[in-house]
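> Any chance you could fold what I've pasted below:
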Amino acid sequence: MEPFEDCRAVVFDLDGTLADTVGDLATALNRTLAELDLPPHSEDAVRGMVGGGLAKLLTRGLAAHNVLLDGAEHEAMLARFVAHYAGNPAERSTLYPGARQTLNVLREAGIACGLCTNKHEPIARDLLDALGIGSAFGAVQGSETGFPRKPDPACLIHVVKTLGASPETALMVGDNATDLKTARAAGLKGVVLVTYGYSVTPVTELGADLVINHLHDLVPALALPERAQ
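As a prediction, the model looks like this:
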């Protein structure tokens, strides 16, 4: 495909795109399950449950034990889950190879970077700072801040506007069908999906404009080497 030469902004997903966060999510989930006298899930099992935010992860974690809580009970345990996770969101989480370097190249090229995630925003910001990339983003939008969760496009549209860009000059980089649907609904110029994330369906089957195996592959797609010189 032709490079996105007129791209002015790139909005990233967080979990499964920029960082592998499953280790800390599994720790927090298992601490929550222990409070219900339920056995822990393996990290690999939790990896298959991630997507859509902490509430959905808790629901899936409980369902794997054939447990369904009513509304009040679920909300109470969700609050416990959020507290466990917020207390230590970055002990085992790591950036994917090329994440830091790619963000640096984008910044040097004058490309504005944003983040749109279904993770609770305060936790997302703490995690970004702990990973040393918080300053790379001109806009960070997470859940619990008045916007509906992805795939509703409102959060993504807000990030693009905050970056001073328009949908026609912005890309979304994510790892699953939710990111793709969000970007399409927002009218973005294009959608790039990574192959190494948490998608249950192979991303090559989702219809993205570009599929990459490594975040470094985003640079030639944007024709950034020449622009950054």
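
> alpha carbons only for contacts and neighbour counts from here, please
Will do.

> what's the single longest strand in this structure?
Secondary structure of the chain per DSSP state E: the longest strand is strand 112-120.

> The following helix or strand past that one to strand 112-120, inter-axis angle?
Where DSSP states H and E defines the elements, the next helix or strand beyond strand 112-120 is helix 121-130. Direction vectors for helix 121-130 and strand 112-120, defined by axes from the mean of the first three to the mean of the last three CA atoms, to 10 degrees, enclose an angle of 130 degrees.

> List of residues touching helix 121-130?
Contacting residues not belonging to helix 121-130 are listed as 85-86, 89-90, 117, 134-135, 140-145 [CA atoms under 8 Å, 6 or more residues apart in numbering].

> Flag every buried residue along that helix.
Judged by neighbour count (16 or more other CA atoms under 10 Å), helix 121-130 contains these buried residues: 121, 122, 123, 124, 125, 126, 127, 128.

> what's the longest helix in this structure?
In the chain, taking DSSP state H as the definition, the longest helix is helix 71-87.

> The next helix or strand after it packs against which elements?
The C-terminal neighbour of helix 71-87 among helices and strands, as given by DSSP H and E, is strand 94-95. Contact partners of strand 94-95 among helices and strands, from 3 or more CA pairs under 8 Å, 6 or more residues apart in numbering; DSSP states H and E: strand 19-20.

> Could you also give me the structure for this second sequence? I'd like to compare it with the first:
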Amino acid sequence: MAEIRGLLFDKDGTLFDFQATWGGWAADLMTELADGVEARAEDLAARIRLDRPARRFHPDSILIAGTTDDAVEALLPGLPHLSYEGLYAKLIESTLTIPPAVATPLAPLMDRFRSAGFVLGVATNDAESAARAQLDALDVTHCFDFIVGADSGHGAKPAPGQCLAFCAATGLLPHEVAMIGDSTHDLYAGQAAGMVPIAVLTGPAGSPELAPHAAAVLPDIGHLPAWLDLP
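Okay, here's the model as predicted:
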């Protein structure tokens, strides 16, 4: 795999275990948005395909690969007293303090990649500010040469804008970069940009869904060194 010089990571479901990070946050947020009214909280959860008692998202939830705008559009009809801008701000604010559950210890893994000469980036459909806050909480922001969110001006996955922006910022060619993600949105974005799409199984999607679109399917990002033939 000597031709791979850059590693571009999705965030949720890739760097972070999706359900462990976001399931409980969403369940608590639905209760908060509903002012503690159980029926209203269940209605909101249904709109984003969240199993509140289990504190887990259903595999078809819009929030798995969607943007903050997607979440607002899904929830707003159940919250007519809120404005679009007000709900958007509330969602962003609530994500800034969420404790991320890593898929595998990140600092030593990213240090290993950097020591091997790889250029690293994060491309997420979350807001850039939320991504940076979560990476800051784990003291790994400095490991990444480029961090882009759906609100950074390069669009959202599955469009290739974020991937192409990483290349423009780092000088790498698309075929020199592996796009690593847990959803078809990530894989489609990488393919459209001309990158090597790599799937991981730390999100809700399984191998049967991901394998047709990936050069490899790995249990988690901790298996990347072996795939890259790192010593």
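
> In structure 2, what stretch matches the longest strand of structure 1?
Residues 119-127 of structure 2 are the counterpart of strand 112-120 of structure 1, counting by TM-score structural alignment.

> do the same with stretch 138-152 of structure 1
With TM-score structural alignment applied, stretch 138-152 of structure 1 matches the range 145-159 in structure 2.

> what does that stretch rub up against?
For stretch 145-159 of structure 2, the external contacting residues (CA under 8 Å, 6+ apart) are 67, 119-129, 131-132, 161-162, 165-166, 169-170, 184-189, 192.

> Now do it: distance to the chain's middle.
Taking the mean C-alpha point of stretch 145-159 of structure 2 and that of its whole chain, the gap between them comes to 11 Å (CA atoms, centre = their mean, to the nearest Å).

> Repeat that for stretch 15-25 of structure 1.
Between the centre of stretch 15-25 of structure 1 and the centre of its chain there are 8 Å (CA atoms, centre = their mean).

> Could you do stretch 25-33 of structure 1 as well?
Between the mean C-alpha point of stretch 25-33 of structure 1 and the mean C-alpha point of its chain there is a distance of 19 Å (CA atoms, centre = their mean).

> ok, and what's touching it?
Taking CA under 8 Å, 6+ apart as the criterion, the residues outside stretch 25-33 of structure 1 that touch it are 39-43, 46, 58, 61-62, 77, 80-82, 84-85, 89.

> For residue 13 of structure 1, state which of those is nearest.
residue 89 (16.4 Å; CA to CA).

> With structure 2 overlaid, how far apart is the longest strand of structure 1 on average?
Between strand 112-120 of structure 1 and the aligned residues of structure 2, the post-superposition mean distance stands at 0.6 Å (mean CA distance after the TM-score superposition for structure 1).

> name the element the residue nearest to residue 211 of structure 2 when sequence neighbours are not counted belongs to?
Distances taken as CA to CA, 6 or more residues apart in numbering put residue 217 closest to residue 211 of structure 2, at 6.2 Å, once the chain neighbours are dropped. Using DSSP H and E, the element containing residue 217 of structure 2 is strand 216-218.

> so is the residue lying farthest from the centre of structure 1 in a helix, a strand, or just coil?
When distances to the mean C-alpha position of structure 1 are computed (CA atoms, centre = their mean), the maximum falls on residue 37, with 30.3 Å. Three-state secondary structure (criterion: DSSP: H, G, I helix; E, B strand; the rest coil) places residue 37 of structure 1 in coil.

> Give me the distance between it and residue 22 of structure 1.
Taking CA to CA, to the nearest Å as the criterion, residue 37 of structure 1 is separated from residue 22 of structure 1 by 22 Å.

> Please apply the same query to residue 31 of structure 1.
From residue 31 of structure 1 over to residue 22 of structure 1 (counting by CA to CA), the distance is 14 Å.

> Comparing these two, which residue is more hemmed in?
residue 22 (24 against 19; other CA atoms under 10 Å).

> Now do that one against residue 205 of structure 1, distance only.
Shown here: residue 22 of structure 1 relative to residue 205 of structure 1, a distance of 24 Å by CA to CA.

> do the same with residue 41 of structure 1
Here the distance between residue 41 of structure 1 and residue 205 of structure 1 works out to 29 Å (CA to CA).

> which of those two has more neighbours?
Legend: neighbour count by other CA under 10 Å for residue 41 of structure 1 and residue 205, higher for residue 41 (17 against 9).

> re the thing from before, now distance to residue 106 of structure 1 too, for the buried residues of helix 121-130 of structure 1, in CSV please.
Compiled in CSV, the buried residues of helix 121-130 of structure 1 are given as follows (distance: CA to CA, whole Å):
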residue, distance to residue 106 of structure 1
121, 23
122, 24
123, 24
124, 21
125, 20
126, 22
127, 20
128, 17
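
> quick one: which of these is nearest residue 10 of structure 1?
Proximity to residue 10 of structure 1 was ranked across the buried residues of helix 121-130 of structure 1 by CA to CA; first place goes to residue 128, at 16.4 Å.

> Pick the one among the contacts of stretch 25-33 of structure 1 closest to residue 10 of structure 1.
Comparing the contacts of stretch 25-33 of structure 1 against residue 10 of structure 1 with CA to CA picks out residue 89 as the nearest, at 24.4 Å.

> Excluding chain neighbours, what is closest to residue 133 of structure 1?
Computed as CA to CA, 6+ apart, the closest residue to residue 133 of structure 1 that is not its neighbour in sequence is residue 100, at 6.8 Å.

> Tell me the residue in structure 2 aligned with the one you found.
Residue correspondence, TM-score structural alignment: residue 100 of structure 1 in this structure matches residue 107 in structure 2.

> Could you grab the helix/strand/coil label for its match?
Secondary structure assignment for residue 107 of structure 2 (three-state DSSP): helix.

> Per the alignment, residue 82 of structure 1 pairs with which residue of structure 2?
Residue-level alignment of residue 82 of structure 1 against structure 2, with TM-score structural alignment as criterion, gives residue 92.

> Nothing else from me, thank you.
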